[in-house]
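**Q** return a 3D structure for these sequence lines:
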Amino acid sequence: MKIYNTNAEIGCRILLLLGSVKGPCSVERLSYYDYFSLHLNDLIDGCEGLHPSNPNHSSEIIIKRKTIKNAITYLISKGLLTVVYSASGFKYKNTNLADRLIELLDNTYSLKYKKCVIEVDKFFRDMQDDDITKYVRNNIGKWVGQFESERD
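**A** Here you go, the predicted model:
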């Protein structure tokens, strides 16, 4: 039975993420926030990420969008997310049911994840999605190299 990177696992992180930031988020922002919340040390030097560094972990960014979209579809089908339509595209926010559900997610991992989300949001809060994408493109090579230097 698969337990990692399932729609349910990623969906829980999306719900926690949306419960920790102000306002609805696009797929792009959800993808970047989730990645950096798991690998906070890629964003803020000296901060411990929830997931360990491994070779090419930054490649997760490439597949993150697809896994986030699949989890969003799953959450919508369960009545936990709603779509917000705007001139800038689709954004997503938790339903009241989701807000009640995340109150129950009070384990160590969930609490650490929410703290990491808050740090990521502080870093990117005032940036548009396109600016976050540019930031990632300009820095992704550093994260790959960072792991290599940590191993030496």
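
**Q** going by C-alpha atoms from here, please, whenever you check contacts or count neighbours.
**A** Noted.

**Q** now do the host helix or strand of F147: everything it contacts.
**A** Applying DSSP states H and E as the criterion places F147 in helix 129-151. Here helix 129-151 makes contact (CA atoms under 8 Å, 6 or more residues apart in numbering) with E28, R29, Y32, D42, S53, N54, P55, N56, H57, S58, F124.

**Q** now the second one, please; I'll put the structures next to each other:
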Amino acid sequence: MSQGRKSITFNSPLEAGIRAVAILGAAYPQSYDLQRLVAFDYLLVHTADVGGPDNLHPPTPMHSAELLVRRKLVEQALLLMMTRDLVKREVTSDGIKYAAGENATTFLSSVSSLYLLALKDRASWLIEVLGNHSDEEFKCVMRRLFDKWVEEFQQVEQGLGGEA
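**A** Below you'll find the predicted structure:
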């Protein structure tokens, strides 16, 4: 990497788009709204947080902050993947949802790096475990994670001399 360039590894629209295609490919023909895809994008690389395989990405302090910045990134990612027919947008009676596009299967079958193969495996696991949860069931899963993050935040605050 050249000096002066800021690394944004794992956080570009392309990288988030590949994660979205992996999720939607594993879920096909199911479609999801943006909110669910933002949560899935986080959970895909942090599967151990919900009792799954080892995390793809190293642990980071303050997980909740990581989740908060994903919405815009996932929106950009979906738009990018739509330009290549890897994702399609559907207008349903429940709102706007996203599904695997016409080229998703071909794209996913062509990946061969260890990281991308691990990503596909975790996407399949994630969809198998959480993909068919109702909105309410999924909110309960995310609420439990949020409660853990609140505890994490309070521990950091106490360590800095704050009150809990």
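
**Q** quick revisit: can you flag the buried ones in the contacts of helix 129-151 of structure 1?
**A** Listed as buried from the contacts of helix 129-151 of structure 1 are E28, R29, Y32, D42, S53, S58, F124; burial here means 16 or more other CA atoms under 10 Å.

**Q** can you tell me the SS state at the counterpart of the first one in structure 2?
**A** E28 of structure 1 maps onto Q35 in structure 2 when the alignment is built from TM-score structural alignment. With DSSP: H, G, I helix; E, B strand; the rest coil as the basis, Q35 of structure 2 sits in helix.

**Q** contacting residues for Q35 of structure 2?
**A** When contacts are counted by CA under 8 Å, 6+ apart, Q35 of structure 2 is found next to R71.

**Q** ok, it to K139 of structure 2 distance?
**A** Counting by CA to CA, to the nearest Å, the gap from Q35 of structure 2 to K139 of structure 2 is 11 Å.

**Q** count of neighbours near the counterpart of F146 of structure 2 in structure 1?
**A** In structure 1, the residue matched to F146 of structure 2 (TM-score structural alignment) is I140. By other CA atoms under 10 Å, 16 other residues sit near I140 of structure 1.

**Q** then the one 3 residues further on?
**A** Summarising burial for W143 of structure 1: neighbours were counted as other CA under 10 Å, giving 21.

**Q** please apply the same query to S31 of structure 2.
**A** Other residues within reach of S31 of structure 2, judged by other CA under 10 Å, total 22.

**Q** dump the residue contacts of it.
**A** Contacts of S31 of structure 2 by CA under 8 Å, 6+ apart are L24, K97, Y98, A99, A100.

**Q** go with 7 Å
**A** Listed by CA atoms under 7 Å, 6 or more residues apart in numbering, the contact partners of S31 of structure 2 are K97, Y98, A99.

**Q** any idea how far it is from R144 of structure 2?
**A** 24 Å.

**Q** so where do the strands sit in structure 1?
**A** Along structure 1, the segments classed as strands by DSSP state E run 81-86, 89-94.

**Q** most tightly packed of those?
**A** By mean neighbour count, with neighbours taken as mean count of other CA atoms under 10 Å, strand 89-94 ranks first of these at a mean of 18.
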